[in-house]
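Participant: just coords:
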């Protein structure tokens, strides 16, 4: 079977390769696979199993696992847990660096292309929805302006997010409807793009137009079960030395992105004497549960995601069948 070439956002084309396809009966090039869903659903383990069975390699799409040293708090797989599978785009940034999805895309796209050239199946894994879309979809990221950003962030710090969000609802109601009113960082970014480009921020928001032949597998997990798993994970993080990990990173100088990361932000408040340790634990659990709901909402909006039960005894086999049907 032959396929048309991939068309990149720039209009260039690249062929679909047909090497290394015995796993799926030689039917076309394996698609780029993405394992998505809420935190603590079991994405990393499934990605490893798929990579083993399909001769693939894992590509990280968790924005916080890009940071070196942020291991316990991000539930980064240990080397033994990776079972010999090569993992890409882990531990590539220092914690002082500000995360950039545009920079991530610049690194990830050539990596995916290189894996396909070698006949290796890319298995993207992570719960940062925009980072997954930055690889798979036709997304372009507007530039930034330090002066505009600084002015808007100063306004955010002084007045809070509400007046900025109100401004966004007037200037770009489509973008406002897609951004949580409490997400100051995203509101600031939207207003920055509007002022810098003169275009609505919504014009740059993701569309469901893939640049790769891809399949997304979501892990479906009942909310009460997920809530319990999140609480258990947080307590295990504490027992594994999360506070000490955060202390070292905090003292080394965490940048604005890393210091606001889920769990780390709560521990820093404990280390700085603002909260008790018990408060930090409880707030980490609560914040993680809220985050998991946002993740699920993001991925549920994408009609291309195929949802599978997280606890299916034959989960890897079910996932491979999904991949086979997409090829």
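Facilitator: Looks like it came in fine. What you are looking at is a predicted structure, and each value in this text was computed from that prediction instead of being measured. Residues are numbered from 1 along each chain as shown.

Participant: contacts and neighbour counts: CA atoms only from here.
Facilitator: OK.

Participant: So what's the gap between stretch 314-327 and the chain middle?
Facilitator: Distance, stretch centre to chain centre, for stretch 314-327: 22 Å (Cα atoms, centre = their mean, to the nearest Å).

Participant: and that stretch, which residues are buried?
Facilitator: Across stretch 314-327, burial judged by 16 or more other Cα atoms under 10 Å covers 315-316, 319-320, 322-324, 327.

Participant: Over to stretch 232-252?
Facilitator: Neighbour counts over stretch 232-252 (16+ other Cα under 10 Å) mark 233-234, 237-238, 242-243, 245-247, 249-250 as buried.

Participant: my guess is residue 219 meets residue 34, correct?
Facilitator: No - Residue 219 is beyond contact range of residue 34, at 11.0 Å (criterion: Cα atoms under 8 Å).

Participant: For the stretch 51-200 of the chain, just list every one of the strands.
Facilitator: 56-60, 87-88, 121-125 (DSSP state E, counting those that start in this stretch).

Participant: following the longest strand along the chain, which helix or strand comes up?
Facilitator: If you go by DSSP state E, the chain has its longest strand at strand 214-220. Sequence-wise, the next helix or strand downstream of strand 214-220 (DSSP states H and E) is helix 223-239.

Participant: got a list of contacts for that following helix?
Facilitator: Contact with helix 223-239 is made by 39-41, 72-73, 281, 284-285, 288-289, as judged by Cα atoms under 8 Å, 6 or more residues apart in numbering.

Participant: Report the two of those residues separated the most.
Facilitator: 41 and 281 (19.9 Å; Cα to Cα).

Participant: ok, those two, which is more surrounded?
Facilitator: residue 41 (24 against 21; other Cα atoms under 10 Å).

Participant: list the contacts for the more buried one?
Facilitator: 219-221, 226, 310.

Participant: Dump those into CSV; add distance to residue 85 and neighbour count as well.
Facilitator: Shown next, in CSV, are the contacts of residue 41 (distance: Cα to Cα, whole Å; neighbours: other Cα atoms under 10 Å):
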residue, distance to residue 85, neighbour count
219, 21, 25
220, 24, 19
221, 25, 20
226, 27, 19
310, 21, 17
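
Participant: Buried residues, the biggest helix by length in the chain. List them.
Facilitator: Using DSSP state H to define each element, the chain has its longest helix at helix 277-300. By 16+ other Cα under 10 Å, the buried positions in helix 277-300 come out as 277, 280-281, 283-285, 288-289, 292-293, 295-296, 298-299.

Participant: got another, please set it beside the one above:
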């Protein structure tokens, strides 16, 4: 199995297509927001033409009102990995990559506990819940950003209903399959420039109209999709809270912060082979590393 990972706007999707064409492989999406139907422009989902005939799986499978579930994704991704001759995971959602690649098990869930904690998150904000997590499970708190409200809620939920530390369920780097992970390395100033350019292109391509249509389809009621980069900011513009320029500027800022978190996540995995995104022989170098395990 091959995984193409790294920060947003680093060129993962294009490299995934190139590798698939060379190896006769098929792409398995590992971007949590590209799982949603209709969220095309804001997630930089490849068009059918850009996929160049390469089959792409796990795109457009969830309605925008559906709450994302990494365990649900894991079940679907593992079935594909078993069935495909050369599965090529492509995406920047670190936990989704790990769920497909590693021996990772997810504790159950309790809807009542989850709803109560999410209400607390909405009312008190992530800092208060993160402080509680530090008291209950310092190891988990150290691994989860204080701003990551959804992950904090999940940790507290597991602690409450299982009686075990959430850190006891956190993943180790134990793969289920032979897998080479190729990370695309982009210097930070260049990545910031690419993110700003991507946001400009999304606006020009009609992101606001896309969000308006999804709003009519229930986007605001989706706890996951409504918080996606770009979509959350445009929703605030449509609600009259921000100007359009503010929404665009905030999308750039939030995406840059997210890219730094992605880099931090993937840098912790010693198995990732990092290659410069702009290397003239990028595809050949990636194929050389892949050949070592195939």
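Facilitator: Received the coordinates, thanks. Just so we're clear, the structure is a prediction, and the values are computed from it rather than from any experiment.

Participant: What distance do you get for the aligned residue in structure 1 for residue 268 of structure 2 to residue 178 of structure 1?
Facilitator: Residue 268 of structure 2 maps onto residue 301 in structure 1 when the alignment is built from TM-score structural alignment. The gap separating residue 301 of structure 1 from residue 178 of structure 1 is 11 Å, by Cα to Cα, to the nearest Å.

Participant: How about residue 40 of structure 1?
Facilitator: 24 Å.

Participant: So which of those two has more stuff around it?
Facilitator: The neighbour comparison of residue 40 of structure 1 against residue 178 (other Cα under 10 Å) goes to residue 40, with 21 against 11.

Participant: Structure 2: which residue goes with that one?
Facilitator: Superposed on structure 2 with TM-score structural alignment, residue 40 of structure 1 falls opposite residue 9.

Participant: before we move on, what SS does its match have?
Facilitator: coil (DSSP: H, G, I helix; E, B strand; the rest coil).

Participant: Any figure for the gap between it and residue 219 of structure 2?
Facilitator: Counting by Cα to Cα, the gap from residue 9 of structure 2 to residue 219 of structure 2 is 24 Å.

Participant: Map residue 240 of structure 2 onto structure 1.
Facilitator: Aligned partner of residue 240 of structure 2 by TM-score structural alignment: residue 273.

Participant: What's the separation between its match and residue 294 of structure 1?
Facilitator: From residue 273 of structure 1 to residue 294 of structure 1 the distance is 29 Å (Cα to Cα).

Participant: ok now do the match of residue 40 of structure 1, which residues does it touch?
Facilitator: By Cα under 8 Å, 6+ apart, residue 9 of structure 2 lies in contact with 191, 194-195, 198.

Participant: any idea how far it is from residue 265 of structure 2?
Facilitator: To residue 265 of structure 2, residue 9 of structure 2 is 16 Å away according to Cα to Cα.

Participant: I'd assumed residue 81 was in contact with residue 87 of structure 2.
Facilitator: Yes - Residue 87 of structure 2 lies in contact with residue 81 (Cα under 8 Å); the separation is 5.8 Å.

Participant: Now do the shared contacts for those two.
Facilitator: Each of residue 1 lies in contact with both residue 87 of structure 2 and residue 81 under the rule Cα under 8 Å, 6+ apart.

Participant: my read is residue 3 of structure 2 is in a helix, agree?
Facilitator: No - read with three-state DSSP, residue 3 of structure 2 is strand and lies in no helix.

Participant: Give the equivalent position in structure 2 for residue 223 of structure 1.
Facilitator: Residue 223 of structure 1 maps onto residue 188 in structure 2, with residues paired by TM-score structural alignment.

Participant: let me redo that: residue 140 of structure 1
Facilitator: In structure 2, residue 140 of structure 1 lands on residue 105 (TM-score structural alignment).

Participant: In contact with that match, which residues?
Facilitator: Contacts for residue 105 of structure 2 (Cα under 8 Å, 6+ apart) come out as 99, 169.

Participant: where's it relative to residue 265 of structure 2, distance?
Facilitator: Using Cα to Cα, residue 105 of structure 2 is found at 19 Å from residue 265 of structure 2.

Participant: Helices of structure 1, residue ranges please.
Facilitator: Shown for structure 1, the helices assigned by DSSP H span residues 43-54, 101-117, 129-136, 146-159, 161-171, 173-178, 184-197, 223-239, 242-252, 256-259, 264-271, 277-300, 315-326.

Participant: can you put these in CSV and add distance to residue 66 of structure 1?
Facilitator: As requested, the helices of structure 1 are arranged in CSV below (distance: least, Cα to Cα, whole Å):
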stretch, distance to residue 66 of structure 1
helix 43-54, 14
helix 101-117, 9
helix 129-136, 11
helix 146-159, 23
helix 161-171, 28
helix 173-178, 26
helix 184-197, 19
helix 223-239, 18
helix 242-252, 14
helix 256-259, 10
helix 264-271, 15
helix 277-300, 18
helix 315-326, 26
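
Participant: looking at the ones you listed, which is closest to residue 215 of structure 1?
Facilitator: Ranking the helices of structure 1 by distance to residue 215 of structure 1, with Cα to Cα as the measure, places helix 315-326 first at 6.4 Å.
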